[in-house]
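Novice: coords please:
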Amino acid sequence: MSRPKFLSFTQKNRKGYGLLTEEGVVDLSARYGARWPTLREVIEEGSLFRLAAESASLSSDFPAEDIRFEIPIPSPEKIICVGVNFPDRNEEYKDGQAAPANPSLFIRFPRSFTGHNEPLIRPPESAQLDYEGEIVIVIGKGGRRIAEADALGHIAALSLCNEGTIRDWVRHAKFNVTQGKNFDRTGSIGPWLVPYTDEAQLADINLETRVNGEVRQRDRTSRMIFSFRKIINYISTFTTLVPGDVIVTGTPTGAGARFDPPTWLKPGDIVEVEADGIGILRNTIADEVSA
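Specialist: Model prediction:
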């Protein structure tokens, strides 16, 4: 069964949100924008499924080719990323250590991401732009100290992320990776949001990353070191999760940094992140153009 695909877009210099159909884009923001200015407010009210049902009979307003995809949740309060969340990824570090008891986390800023079909930008400071395909969960019901047993009930939707990284800049300091993870438009989120229904929807997702058609990463969410339940429980212990928060849940082995020699993304490359039941997030690579 096809699941609703909610997207945020720019069309003729106007930002909006809508529903992607086989015919094109149903402009929901034109109809419901006074009540819900963005998808974040739709999620906060728990109305994704209601909106999908009400929109099912609507005709598209313009073809998908007429829009620029934006990240689905504009200006989320938090984008929290999980590092080292697959067994083979942990082994890549060759430090002899077992998987840690708790997830490694870091923060990314919204400006460090772009949308589907937009280029990831390689900055002039480094040629070491790398890819990381990941599953995204979007929080629908906020909370603090959320029990693992209740955690999945706090998910509103799923999406995809290419958590692009400037590798040498994650080693500029002793204890953090913030710099290498936050260059403008080095990552992407999208193409859309798929509403979350039940645990079976994400229990064993096949996640794959391709560069120019070559499979570089492939694994399944059933093998994650830290489950979606654990991630939500752990994060909500120290911070209050709110509707629209974005959690990027970790990448499999196979990033370019682990090749010998390392293989970095270059202008003209096409990177695709694909996952069962969600879709394909596609981006090209381009060099930053001086203002």
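Novice: switch to C-alpha atoms for all contacts and neighbour counts from now on
Specialist: Will do.
Novice: Residue 162 - how many residues pack around it?
Specialist: As a burial measure, residue 162 scores 30 neighbours (other C-alpha atoms under 10 Å).
Novice: And residue 239, by the same measure?
Specialist: By the criterion of other C-alpha under 10 Å, residue 239 has 11 neighbours.
Novice: Once you drop chain neighbours, what's closest to it?
Specialist: Nearest in space to residue 239, with sequence neighbours left out and distances taken as C-alpha to C-alpha, 6 or more residues apart in numbering, is residue 144 at 6.6 Å.
Novice: Another for comparison:
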Amino acid sequence: MRLVRFGAPGEEKPGLIDDEHVLRDLSHEIDDIAGSVLSRDGLAHLASLDPKSLPKADPSHRLGPPVGRIGHFLGIGRNYAEHAKETGAETPTQPLLFSKAPSAIGGPHDDIIMPKDATKLDYEAEIAIVIGEEALYVSEAEAMDHVAGFCLCNDVTERTFQKDRGGQFIKGKSSPGFGPLGPWLVTKDRIEDPQAFDIWLNVNGEPRQKGTSADMIFSFATLVSHISHFMKLMPGDVITTGTPAGVGAGMNPPRFLQVGDIVTLGASGLGEQRLVVVERKS
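Specialist: The predicted structure is shown next:
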């Protein structure tokens, strides 16, 4: 299934995209794509529905993030071999885990807001894992049993905040608009091989990133298992899992985003995003 949330920010309704690419309204079946709806039983119920029996929704609606009530919004640093090389840093021996503020989350076509005092705004096309079942001390072999599905993410980052302002990466990862998700959540059963996603990102039509999740240092299963040994993962938690080479900070000279830039990105089977960098209004 391709699950979506549509409507104004904070007022999104649950829906799905059927096989004919029609937006269907799920709000008479569930209150949101969140919590227990993402469990095996919850997704099985949605899969049992005849999409054509669901009301059509106006396709002009804004698409919001495809998951609601997200608790943990986690990221993994330097998890693609080629990206690790371009940073000039050592290849990690364990996943580099950081947090992004849930308030950074937005929809796939929402604006990227230039933060106050930002000078090095960067992009990172990524695949995000959405947790469906509680996970604590799970093995790699059972890790994917706890995953509801996958969605596209742009792990927007302000590099000065991330690296030069002290503390942890969260400072450079959490401004409003720094976590666009979607357009849809694709349930795990629709993904034949999660380690074979093709990923790309363009800035103003210029190709910047092109890679595959086969280049990941730590697999999706490894990440879920590893993180579950430090915290209990809950349904609706999102883990964005690293980016291919080609980020602005890795170019020579570096090329960072400016107000007015248009960032487009996508991944095979997970749809596309189109994001415009805008000035902060206040």
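Novice: what's the TM-score here?
Specialist: Both chains were compared after superposition, and using TM-score structural alignment, normalised by the length of the second structure their TM-score is 0.92; 281 aligned residues with a C-alpha RMSD of 2.1 Å.
Novice: picking up where we left off before, is it correct that the residue nearest to residue 239 of the first structure is in contact with residue 232?
Specialist: No - assessed by C-alpha atoms under 8 Å, residue 144 of the first structure is found out of contact with residue 232, at 9.6 Å.
Novice: In terms of neighbours, single out the busier of these two.
Specialist: residue 232 (26 against 16).
Novice: Pull up the gap between the more buried one and residue 72 of the first structure, please.
Specialist: 20 Å (C-alpha to C-alpha, to the nearest Å).
Novice: Tell me which helix or strand the counterpart of residue 45 of the second structure in the first structure sits in.
Specialist: For residue 45 of the second structure, the aligned residue in the first structure is residue 50 (criterion: TM-score structural alignment). Take DSSP states H and E as the rule and residue 50 of the first structure turns out to sit in helix 48-55.
Novice: Now do stretch 253-272 of the first structure: which range of the second structure does it align onto?
Specialist: Across the second structure, the stretch matching stretch 253-272 of the first structure (TM-score structural alignment) is residues 245-264.
Novice: residues making contact with the matching stretch?
Specialist: Counting by C-alpha atoms under 8 Å, 6 or more residues apart in numbering, stretch 245-264 of the second structure makes contact with 80, 82-84, 86-87, 114, 119-124, 159, 201-205, 208-211, 272-279, all of which sit outside it.
Novice: And those residues, which of them are buried?
Specialist: 80, 82-84, 86-87, 114, 120-124, 159, 201-203, 208-211, 272-278 (16 or more other C-alpha atoms under 10 Å).
Novice: On the three-state scheme, the residue nearest to the spatial centre of the second structure is what?
Specialist: By C-alpha atoms, centre = their mean, the second structure has its centre lying nearest to residue 153, at 2.8 Å. Secondary structure for residue 153 of the second structure, judged by DSSP: H, G, I helix; E, B strand; the rest coil, is strand.
Novice: What lines up with it in the first structure?
Specialist: So residue 153 of the second structure corresponds to residue 161, using TM-score structural alignment.
Novice: The equivalent of residue 125 of the first structure over in the second structure: helix or strand, and which one exactly?
Specialist: Under the alignment (TM-score structural alignment), residue 125 of the first structure maps onto residue 117 of the second structure. Following DSSP H and E, one finds residue 117 of the second structure outside all helices and strands.
Novice: give me the stretch of the second structure that whichever helix in the first structure runs longest matches.
Specialist: The longest helix of the first structure (DSSP state H) is helix 228-238. Under the alignment (TM-score structural alignment), helix 228-238 of the first structure falls on residues 220-230 in the second structure.
Novice: Residues contacting the matching stretch from elsewhere in the structure, which ones?
Specialist: Contacts of stretch 220-230 of the second structure (C-alpha under 8 Å, 6+ apart): 95, 129, 135-141, 143-144, 194-195, 233, 241.
Novice: Just those: which are in helices?
Specialist: Counting by DSSP H, the contacts of stretch 220-230 of the second structure contribute 140, 141, 143 to helices.
Novice: top of those by neighbour count?
Specialist: When those are compared by neighbour count (other C-alpha under 10 Å), residue 143 ends up highest, at 22 neighbours.
Novice: What spatial separation is found between the aligned residue in the first structure for that residue and residue 191 of the first structure?
Specialist: Under the alignment defined by TM-score structural alignment, residue 143 of the second structure corresponds to residue 151 in the first structure. Residue 151 of the first structure sits 25 Å away from residue 191 of the first structure, going by C-alpha to C-alpha.
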